[in-house]
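In: my questions concern the predicted model and sequence given below.
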Amino acid sequence: MLHEIGHNLNLDHANSEKGKEYGDLSGAMGHLYASETHPMMCFNAANTFDDLEWYIDRQKIIYKSSYFWEGDLVGVAEYDLCRTGKYVAIKIPKGTYSSRGRYDYYISFNRKILFNSGTMEGGDQVLVHKRYTKSPSKSYLMKKLRSGESYSFQSMTVHVQSISTNTSPGIATVRVTKETPAPVKPVTKHPTSNPTPVPTPGLTPGSTPDPTLNRTLGPTLVPTLGLTLETMLEPTLRPTLGPMERLVEHPMKKPLECSPQQLLKPSVTLQGPLSGKIKHSKSSKAKRPLQHPAYPWNKHSKTSKTKSSLNHPVNFGLENPVWHPVKCNDMLERSCINNPLFFLKVKGRRRNCAWLGRKKWRANRYCKKSNKSRKMVCRECCNSCRICTECSKICSNIKY
């Protein structure tokens, strides 16, 4: 009955230190008894201090300004015998021990006498409870202290100096301090023994036996495939500076019936990076010059003719066919077909050349011989080459 009456008084359950429900058997809110013969016990200090506000004239609050307190505690059953200077409960607010504290701590003397004689836990001991500041909240029994014992939480320490139950009222002398006592190192009963007189044993006198008993078999009669030692010792030949002996394989897997000399037209003048102009062949219908990396513009192009950004001079000869990067509005980077890293960037999109057989260029090219549209033709990959995917060779019938 007293447990349910406590709920009507806005009290919550009393739990153990680890949060077990109904784990605090020192008060009426820690256990639910189904029988009518309820043991005689009262509520714990956390309930009587803030929720019920009982014994308000015998309560003590330790504020932040006073980090030290020492006095006597009496039980709730002997409240009427309590004199001035003795208290029933001590409260340590959350702001006393830490600015970020979440709990209030309560210290009380659980005197097992009169209407509290039925307490089932911590009788005649000093109890330490904690609970959230907000009401109603569950309380937690943190520690039960006998005479001479201490309990430290956060930066506070509760030490029980003495407990007297032979007097009336019974008194428990408690000291609360801010500092945590330093741990006492245990003293060894016997001194440490002397070092061992026997030295460390040396190496083994005998030699290590042979791990293998059988000899390794001779070399195999079949020669080893791949590179030999003689070929590996030979120095690597320097790259040739002459014309390329063979062309890159066409993506259509057909041999190209042309030579590197056919890549350059007889009408091309090679006098310098900006002086020579590449003229179109007579068989082509258009008469405007092809766009060369050295000349990324022409009179029919929409690109401005005022400026062209060349990072390095361009070599038009076949001695060094690799082109240096050229930047303009239409073509950001380009290199020769002999370079496997050849690619084009047209209007922000990456387009690969037909020599590598990857992504196709967007512009359409028409062959008069096959009368088909081919997109795998790049007229700007190397000077004036015009490869038809149908003929698999340099074709002069491609219409630009």
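Out: Here it is on my side, so go on.
In: contacts, neighbours, all on C-alpha from now
Out: Noted.
In: what's the local residue count around residue 105?
Out: 24 (other C-alpha atoms under 10 Å).
In: next one: the one 5 residues further on
Out: The number of residues packed around residue 110, counting by other C-alpha under 10 Å, is 29.
In: now residue 108
Out: Neighbour tally, residue 108, other C-alpha under 10 Å: 25.
In: wouldn't residue 344 be in contact with residue 327 here?
Out: No: contact criterion C-alpha atoms under 8 Å: residue 344 and residue 327 do not qualify, at 10.9 Å.
In: which of the two has more residues huddled nearby?
Out: When neighbours are counted by other C-alpha under 10 Å, residue 344 and residue 327 differ, and residue 344 comes out ahead with 22 against 17.
In: for that one, give its distance to residue 7.
Out: 82 Å (C-alpha to C-alpha, to the nearest Å).
In: residue 104 falls within a strand, correct?
Out: Yes: counting by DSSP: H, G, I helix; E, B strand; the rest coil, one finds residue 104 located in a strand.
In: so it touches residue 96, yeah?
Out: No: using C-alpha under 8 Å, residue 104 makes no contact with residue 96, being 9.2 Å away.
In: what sits against the residue lying closest to residue 108 once chain neighbours are set aside?
Out: Nearest residue to residue 108 in three dimensions, chain neighbours excluded: residue 89, at 4.7 Å (C-alpha to C-alpha, 6 or more residues apart in numbering). Contacts for residue 89 (C-alpha atoms under 8 Å, 6 or more residues apart in numbering) come out as 45, 49, 58-60, 73, 106-109.
In: can you list which of those are found in helices?
Out: residue 45 (DSSP state H).
In: and which of the contacts of residue 89 is nearest residue 388?
Out: The nearest member of those to residue 388, counting by C-alpha to C-alpha, is residue 106 at 95.4 Å.
In: what's around that closest one, how many residues?
Out: A count of neighbours around residue 106, defined by other C-alpha under 10 Å, yields 25.
In: any idea how far residue 232 is from residue 388?
Out: To residue 232, residue 388 is 42 Å away according to C-alpha to C-alpha.
In: put this beside the first:
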Amino acid sequence: MEDRKQRILSFMRDESYKPLKFSELAVFMDVPKEDRPSLQELLDTMVQEGVIIKTRKERYGVPEKMGLVAGRFQGNSRGFGFVIPDSGEEDVFIPGNYINGAMHGDRVLARLHKSVPGERHREGEIVNIIEHANKTIVGKFDRSEHFGFVTPDHVRLTGDIYIPKDFFNGAQKGQKVVVEITKWPEKNRNAEGKIIEVLGNEGEAGVDVMSIIRAYGIRYEFPDEVINEARSVPDKVLEEEAENRRDLRHLKMVTIDGEDAKDLDDAVSIEKLENGNFKLGVHIADVTHYVKEGSFLDQEALLRGTSVYFPDRAIPMLPKELSNNICSLNAKVDRLAFSVMMEVNSQGNVVDYEIFESIINVDERMTYTAVYKILEKDDAELKERYKNHVEDFSHMKELALILKERRRKRGAVDFDFD
């Protein structure tokens, strides 16, 4: 499909191409009659995507050869905006009276205005909205006796959203709400919507975080099928799972994370060799052993892309049954990992390495604060508590300083100003 799209685009972008009707296009591209319905379907899709244009005379061509630009609209709090072209060309300035109902983030088509001598930037007007970006919007609710309106939180979304009285959904003046757009804005007319969720009073604990979660469409809860799949995973390493893996459970290693971290995804080990080099081990939780390609867990993780961290909470990429349990390198329990064992010399060069699947058992769950106090504050209580690892921490610091100096010599910039 993508290859056929590119062939059509290449054909239409040719300097000699003139807009053609469907029948003419099929002949020029030598498309057999039996394949023409598929060609029509593909052209319709490309028109919907805005990569080609169909004129009123039913002729097809690319936007740039018709004085049009397809791209993403970027609003501005002062009422004007820009179209960021898909082609990577210079942005197009859109004055406020030529936005014609577009909202920040929409995919649009803009018609270029004739350039005026001395004008530095391209200017135009939006003539078509290909795809609306904002199905729901988070903002502050206000009301009068007969109607209400929501002022969006996002500074690039200008213009209040009108809310008919029947669609207040119990919202009170000043509350943060989620509004679903029911009528898109037009020139000289605001968008219309209905309140689908009341987040709470502005300034109330947790409302600010939920506003961000809803505004950016962050997936907050896991579907039942994902939860069920996560719960079906064993909560400990089975004997047969350790087969064909290198056993590193004898190796001293620790995790080092923040005090509140629950998903501990990497551990470290270190040894000073007789030749003066360091044997550094980095051990990463083997999540792929439990999250199989194409599974519900895999599909959900693909949609989320990453865990999201807020000051008061974390929204994990995987359910806590995995992220905080079998896929977390918790101390004193067996875990499956990918290990990288590196030999690093006194100049910070890796002179040898191995990468392999392993089974590990972390000795201690350390925090940045505790390790700092051991190394920089000589904390006697912590040094006694973690006496089996104090020498390792010293080796880690020594190697870290070597690597930092190597980076400095290579031109690294240090933004840690005192």
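Out: Sure, I can see it. Nothing here was measured: the structure is a model prediction, and the numbers come from that model.
In: and the TM-score between them?
Out: The TM-score (TM-score structural alignment, normalised by the length of structure 1) is 0.14; 91 aligned residues with a C-alpha RMSD of 6.6 Å.
In: which of residue 388 and residue 232 of structure 1 has more neighbours?
Out: Ranked by neighbour count (other C-alpha under 10 Å), residue 388 of structure 1 and residue 232 place residue 388 first, with 26 against 9.
In: my read: that one touches residue 374, true?
Out: Yes: Residue 388 of structure 1 is within contact range of residue 374, at 7.3 Å (criterion: C-alpha under 8 Å).
In: and for these two, which residues touch both?
Out: Between them, residue 388 of structure 1 and residue 374 share these contacting residues under C-alpha under 8 Å, 6+ apart: residue 367.
In: show me how to select, in ChimeraX, the buried members of the contacts of residue 89 of structure 1.
Out: Command for ChimeraX that selects the buried part of the contacts of residue 89 of structure 1, burial taken from 16 or more other C-alpha atoms under 10 Å:
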select :45,49,58,59,60,73,106,107,108,109
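In: distance to residue 145 of structure 1 for the contacts of residue 89 of structure 1 - can I get that in a markdown table?
Out: Below are the contacts of residue 89 of structure 1 laid out as a markdown table (distance: C-alpha to C-alpha, whole Å):
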| residue | distance to residue 145 of structure 1 |
| --- | --- |
| 45 | 15 |
| 49 | 20 |
| 58 | 21 |
| 59 | 20 |
| 60 | 19 |
| 73 | 13 |
| 106 | 13 |
| 107 | 10 |
| 108 | 10 |
| 109 | 10 |
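In: quick one: buried residues of the helix of greatest length in structure 2?
Out: When structure 2 is parsed with DSSP H, its longest helix is helix 390-409. Within helix 390-409 of structure 2, the residues that count as buried by 16+ other C-alpha under 10 Å are 390, 392-393, 395-396, 399, 402-403.
In: what is the burial count for residue 192 of structure 2?
Out: Residues near residue 192 of structure 2, counting by other C-alpha under 10 Å: 19.
In: my guess is it meets residue 162, correct?
Out: Yes: counting by C-alpha under 8 Å, residue 192 of structure 2 does reach residue 162; the two are 4.7 Å apart.
In: and residue 6 of structure 1, how far from residue 95 of structure 1?
Out: 28 Å.
In: out of the two, which sits in the busier spot?
Out: residue 6 (17 against 14).
In: residue 172 of structure 1 contacts residue 163, correct?
Out: Yes: using C-alpha under 8 Å, residue 172 of structure 1 makes contact with residue 163 at a distance of 4.3 Å.
In: more neighbours: those two, which one.
Out: Comparing residue 172 of structure 1 with residue 163 by other C-alpha under 10 Å, the one with more neighbours is residue 172, at 26 against 21.
In: return the residues in contact with that one.
Out: 72-74, 109, 126, 160-164.
In: these, buried ones only, as a PyMOL selection?
Out: Here is the PyMOL selection string for the buried members of these, based on 16+ other C-alpha under 10 Å:
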select buried, resi 72+73+74+109+126+160+161+163
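In: can you put the contacts of residue 172 of structure 1 in TSV and add distance to residue 365 of structure 1?
Out: TSV is the format used below for the contacts of residue 172 of structure 1 (distance: C-alpha to C-alpha, whole Å):
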residue	distance to residue 365 of structure 1
72	106
73	104
74	106
109	102
126	99
160	101
161	104
162	107
163	107
164	111
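In: which pair of the contacts of residue 172 of structure 1 spans the longest distance?
Out: 74 and 161 (14.1 Å).
In: which one of the buried residues of helix 390-409 of structure 2 is nearest residue 28 of structure 2?
Out: The closest of the buried residues of helix 390-409 of structure 2, once distances to residue 28 of structure 2 are taken by C-alpha to C-alpha, is residue 403, at 61.8 Å.
In: roughly how far does that closest one sit from residue 93 of structure 2?
Out: 47 Å.
In: same deal with residue 207 of structure 2?
Out: The gap separating residue 207 of structure 2 from residue 93 of structure 2 is 36 Å, by C-alpha to C-alpha.
In: more neighbours: which of the two?
Out: When residue 207 of structure 2 and residue 93 are compared on other C-alpha under 10 Å, the one with more neighbours turns out to be residue 93, at 21 against 18.
In: hmm, the more buried one is touching residue 123, no?
Out: Yes: Residue 93 of structure 2 lies in contact with residue 123 (C-alpha under 8 Å); the separation is 4.6 Å.
In: sorry, back to before: now do the longest helix of structure 2: which elements does it pack against?
Out: strand 266-272, helix 368-376 (3 or more C-alpha pairs under 8 Å, 6 or more residues apart in numbering; DSSP states H and E).
In: straight-line length of stretch 144-164 of structure 1, end to end?
Out: 16 Å.
In: residue 351 of structure 2 is in contact with residue 343, isn't it?
Out: Yes: using C-alpha under 8 Å, residue 351 of structure 2 is in contact with residue 343, at 5.7 Å.
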